[in-house]
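Enquirer: Prediction below, plus the sequence it came from.
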Amino acid sequence: MSKSKNKVPFKTRLYAFLIPLFLGLVSAVLVKYYVFTPVHVPNQFMEPTLKNGSTAYFNRLFRSKQLGIGDIVLVRSPLDSESVFIARIVGKPGDTIHVQKRMVFRNGSLLDPSSFPESASSDIPLIPQGKTETDDMPKLTVPEKSFFLLADNRELGVDSRTLGVVQESHVIATLW
C-alpha cells in the first residue's frame, strides 16, 4: 500500500488561503477610502449633475495643476474644517469672475452655459433668504493658490459666492 507522496499540512493550506484573502481585503479598503472616495450626495446643490441621495465617487490622487474650469471637486469648507461640499471650478488663480443673471463671466467672456447644466424643470424650490433667482455677484479676482467654485444649482447651493474663494489646500478630491 502506498502513502500519499505530497501531503500538505492543514495549517500551511490555511495560511496559503488566509494571507492572500487578508491582503486583498486590506488593499480594497485602502483603495476605496484613500484613492476613490464614495460620497453620499445629501442635497440638491449640484443637481442635475449629481442627484440628491445618489453616491458620487471622487479621486483623491490628483494634482491641483491638473484641475481645470468645469471640474467638479470635493472641498473642505473654509469656515468649518469638519464640513465638506461639492462644487464646480469656474475660476483659477488670476481669473476675474462675475455672475450676472445666472450667467458666469470669466475674464470678461461668458462661460459656455452647456458646461454648467441647468435643471430641465423651471420650478425653483424654496429660495433661501437673501438669495434671488439671478443672484448677481460683482467682479472678483481669484488670488494665487485659490479657486472660485459654483454649485450647479446656484439658487440653493453653497459656494464661493457665500464662502469666498477656496484655497488649493482645501480641495480633497475630483469627481471620477
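Expert: Sure thing, it's come through.
Enquirer: use CA for all of it now, contacts and neighbours both
Expert: Will do.
Enquirer: Enumerate every residue touching the closest residue to residue 165 other than its chain neighbours.
Expert: Excluding its sequence neighbours, the residue lying closest to residue 165 (Cα to Cα, 6 or more residues apart in numbering) is residue 148, at 5.0 Å. Applying Cα atoms under 8 Å, 6 or more residues apart in numbering, we find residue 148 in contact with 89, 90, 91, 92, 97, 142, 160, 164, 165, 166.
Enquirer: another structure for you, compare them:
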Amino acid sequence: MSEDPSEGQGVRAKQSAGGGWGDTALTMIYAIIIAVGVRTFLYEPFNIPSGSMIPTLVEGDYVFVSKLSYGYSRYSFPFSAGPFDGRILSDEPERGDVAVFRQPTDVQVDYIKRIVGLPGDTIQVRRGVLHINGEAVSRRRIEDYRLPSGRGVPQYVETLPNGVEHRIIELRGDMGRLDDTPVFTVPAGHYFAMGDNRDSSQDSRVLSQVGYIPKENLIGRADVIFWSVEEEVVLWKPWTWPTGIRYGRLFDGVD
C-alpha cells in the first residue's frame, strides 16, 4: 500500500510548530533569568520621583545603580528576599557617592542621597555650611540655578575632604530649617547622607525619618542617567516625546 505523502507532511508540520512554541517559551524563561540576574547582581534601574537631589538629579531622571559597588545584602534581591543577613562581597562607600538605600525607618522605601559621613565621623551644618569632623567643607558660589519656574536660587560647588566636587543649591539661602543642626556622630557600620537640594531634602539630618543609614540598607551607587523626561511626557502619547525628552542628560554620569 502506498504512503500518503500529505500525511507525513502534516506530522512534520505539527512537530515543527510544537518545537517553535517550546523554543519561544524557553527563550522567554532564559530572558527572565538573565534580567533578574542583572537586576540582582549588576545594575538596577531607578527613577527619580522628587527634587531632593537637584541639581545633580531632577524629577524624571532614570538612573542605573551599580549593585557591584557595595556588595550584596538581602535588599539587593527582588522583594528583599535575600537568604542572609548583613552584606557579602562588601566594599565601602566613598564620601561623595550618590547612593540608593532602603530608608532606615521604613525599609519598603528606596531613597537616593549623597554619602557625606562615614562611620565615626562627626557631621554638623552651621549656617548652611557642612562641617565634617569639625572642619568646614569648602563651597564656592557659582551662577544661580534656574528652577523650572524660572526662579534663580543660590548654587555652590562643594568640595568634600577627599576631593569630590559636586553642586548643591540653597532654596532659602542659608536660612533653611536644616541649615543649623546639632552635631551628629555617625555610628560604626552606618553612613550619613544628604540631598544636594539642601533646603528640600529629608535626609540623615532628620533622625526621626531617615537618620543614620545601616550598611545593610545600601543597595548601590548611582552611576549613569540613561533616560530623562519632562513631566508632560506620557508613554502612550508619542507626540509628547520629541520636546519632552531631555536629550542633553541622556547617558550623563552621576557626579
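Expert: In hand now; what should we look at? Everything quoted here is computed from the prediction, not taken from an experiment.
Enquirer: quick one: TM-score?
Expert: Superposed pair, TM-score by TM-score structural alignment, normalised by the length of the first structure: 0.77. Supporting alignment: 162 aligned residues with a Cα RMSD of 2.8 Å.
Enquirer: still on that earlier bit, ranking by neighbours, what's the top pick from the contacts of residue 148 of the first structure?
Expert: Within these, most neighbours by other Cα atoms under 10 Å means residue 91, with 28 neighbours.
Enquirer: my read: that residue touches residue 147, true?
Expert: Yes. With contact defined as Cα atoms under 8 Å, residue 91 of the first structure and residue 147 form a contacting pair (5.5 Å).
Enquirer: What's the separation between whichever residue in the second structure pairs up with the residue nearest to residue 165 of the first structure and residue 133 of the second structure?
Expert: If you follow residue 148 of the first structure across to the second structure using TM-score structural alignment, you land on residue 192. Note on residue 192 of the second structure: its distance to residue 133 of the second structure, by Cα to Cα, to the nearest Å, is 13 Å.
Enquirer: likewise residue 26 of the second structure?
Expert: With Cα to Cα as the criterion, residue 26 of the second structure and residue 133 of the second structure are 56 Å apart.
Enquirer: which of these two has more neighbours?
Expert: The residue with more neighbours, out of residue 26 of the second structure and residue 133, is residue 133; 15 against 12, by other Cα under 10 Å.
Enquirer: Looking at the alignment, what corresponds to the more buried one in the first structure?
Expert: Counting by TM-score structural alignment, the partner of residue 133 of the second structure is residue 107.
Enquirer: repeat for residue 179 of the second structure
Expert: Under the alignment (TM-score structural alignment), residue 179 of the second structure maps onto residue 135 of the first structure.
Enquirer: And stretch 16-23 of the first structure against the second structure, how far off on average?
Expert: Stretch 16-23 of the first structure, aligned to the second structure and superposed, deviates on average by 5.0 Å (mean Cα distance after the TM-score superposition for the first structure).
Enquirer: quick revisit: check the gap between the closest residue to the match of residue 133 of the second structure other than its chain neighbours and residue 139 of the first structure for me.
Expert: What sits nearest to residue 107 of the first structure in space, not counting adjacent residues and going by Cα to Cα, 6+ apart, is residue 96, at 4.8 Å. Distance, residue 96 of the first structure to residue 139 of the first structure, by Cα to Cα: 6 Å.
Enquirer: Same question for residue 93 of the first structure.
Expert: 14 Å.
Enquirer: Residue 21 of the first structure should be in a helix, yeah?
Expert: Yes. Membership of residue 21 of the first structure in a helix is supported by DSSP: H, G, I helix; E, B strand; the rest coil.
Enquirer: Please work out which residues of the second structure line up with the lengthiest strand in the first structure.
Expert: Longest strand in the first structure, counting residues (DSSP state E): strand 84-91. The alignment of strand 84-91 of the first structure onto the second structure (TM-score structural alignment) spans residues 110-117.
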